[in-house]
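> quick one: sequence plus predicted model below, questions after.
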Amino acid sequence: MGVQKKISIEVTVHDTAEELDGSYRELMSMAVNARKKAYAPYSKFSVGAAVLMENNEILEGNNQENACYPAGLCAERVAIFYAGAKYPGMRIRAIAISAAALDHKVSDPVAPCGSCRQAISEYEFKQKEPIKILFMGETGKVITCNSVADLLPLGFNSSYLE
């Protein structure tokens, strides 16, 4: 008979982005700006992401859709892959995400999808340091996690391949 274990996470919930500390407020503002430039003609659901690097540079990404649906990419992966391409080996401190829909108001925080969680997890494992994740909708509350492990417990990484 197995032993049952409980896995719990802890997040911080802010009522608005204005409650964030200065650098994270700027990071979220850049994610909102990136969201406004998303290419989302099919889903009409725009997402922006901003990545804070250890050199304090902020890199943006947004979702890029394609008529052949699986060919598009989410904002989080666009931003984090850009960070990895521009600064290979440099640590990522945080990623902020904002989402909005064309046909309705998105006021609840929108967390990264499973594929994006896995991609962020890869970078976190590679750099051996957590990546803070902040996410919100178009307006309203912001949720902050200290690591992707808060969103993807029992995650898969390259240590299983050795």
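Received the coordinates, thanks.

> going forward, measure contacts and count neighbours with C-alpha atoms only.
Noted.

> and Tyr82, how close does it get to Lys6?
As defined by Cα to Cα, to the nearest Å, Tyr82 lies at a distance of 36 Å from Lys6.

> got it, and Gly48?
Per Cα to Cα, Gly48 is found 33 Å from Lys6.

> quick one, which of Tyr82 and Lys6 is more surrounded?
Ranked by neighbour count (other Cα atoms under 10 Å), Tyr82 and Lys6 place Tyr82 first, with 16 against 4.

> ok, second structure coming up, stack it against the first:
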Amino acid sequence: MKDISITTKFTAFDSVADLSDDIKSLMLEAIAIRKKAYAPYSKFRVGAALLLDNGKVVLGSNQENAAYPSGLCAERVAIFQAGAVYPEAKIICMAITAASDTNTTAAPIPPCGACRQSIAEYEFKQESPIEIYFTGEIGAVYKSDSLKNLLPFMFDKNFL
């Protein structure tokens, strides 16, 4: 038997204001699209903005449904839209923001497990990491240089 140790590294910014101008702009687009989320059941709104290597920005917000499994998270809405419209483009980075209609989200909100797996698929497909910035409604922004920090034991096509 042996122990396996996994170390992850994140960069923490005090707020959106502390981001570089290009990332701040991307996060502001994520905030704007978050406000358009369709979240009548959870009252939890998420916005995602992807910057592609062709310079395009693709947006997504969560879309709920009374039949809960039929809804889709903001990150997957944006990733699947990028894959459908720009199939050859690489995702350089993504900005994610989440807010509740019922209380203030003051901590960085990372992608859920299903979204992590979808991001992993695209990192694997494009053979390059995706920078991920995530925040709540207010407060700190965390940056991960790759999804591997959020999902160190990634499942990919090599296991199939």
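Thanks, I have it. Owing to the predicted nature of the structure, the values given are computational and were not obtained by experimental measurement.

> can you show me the helices along structure 1?
For structure 1, the helices defined by DSSP state H cover 22-35, 75-86, 114-127.

> output those as JSON lines; include the columns distance to Gly140 of structure 1.
JSON lines is the format used below for the helices of structure 1 (distance: least, Cα to Cα, whole Å):
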{"stretch": "helix 22-35", "distance to Gly140 of structure 1": "12"}
{"stretch": "helix 75-86", "distance to Gly140 of structure 1": "20"}
{"stretch": "helix 114-127", "distance to Gly140 of structure 1": "22"}
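
> gap between Thr7 of structure 2 and Glu121 of structure 2?
From Thr7 of structure 2 across to Glu121 of structure 2, the span is 22 Å (Cα to Cα).

> next: Pro111 of structure 2.
As judged by Cα to Cα, Pro111 of structure 2 and Glu121 of structure 2 stand 14 Å apart.

> hmm, back to that, quick one, which of Thr7 and Glu121 of structure 2 is more surrounded?
Comparing Thr7 of structure 2 with Glu121 by neighbour count (other Cα under 10 Å), the higher total belongs to Glu121, at 17 against 6.

> now which residue in structure 1 aligns to that one?
In structure 1, Glu121 of structure 2 lines up with Glu122, judged by TM-score structural alignment.

> identify the residue nearest that match in space, chain neighbours excluded?
The shortest distance from Glu122 of structure 1 to any non-neighbouring residue, by Cα to Cα, 6 or more residues apart in numbering, is to Asn157 (6.5 Å).

> how many neighbouring residues does the one you found have?
For Asn157 of structure 1, the count of nearby residues is 15 (other Cα under 10 Å).

> now do the same contact list for it.
If a contact means Cα atoms under 8 Å, 6 or more residues apart in numbering, then Asn157 of structure 1 has Ser121, Glu122, Phe125 as its contacts.
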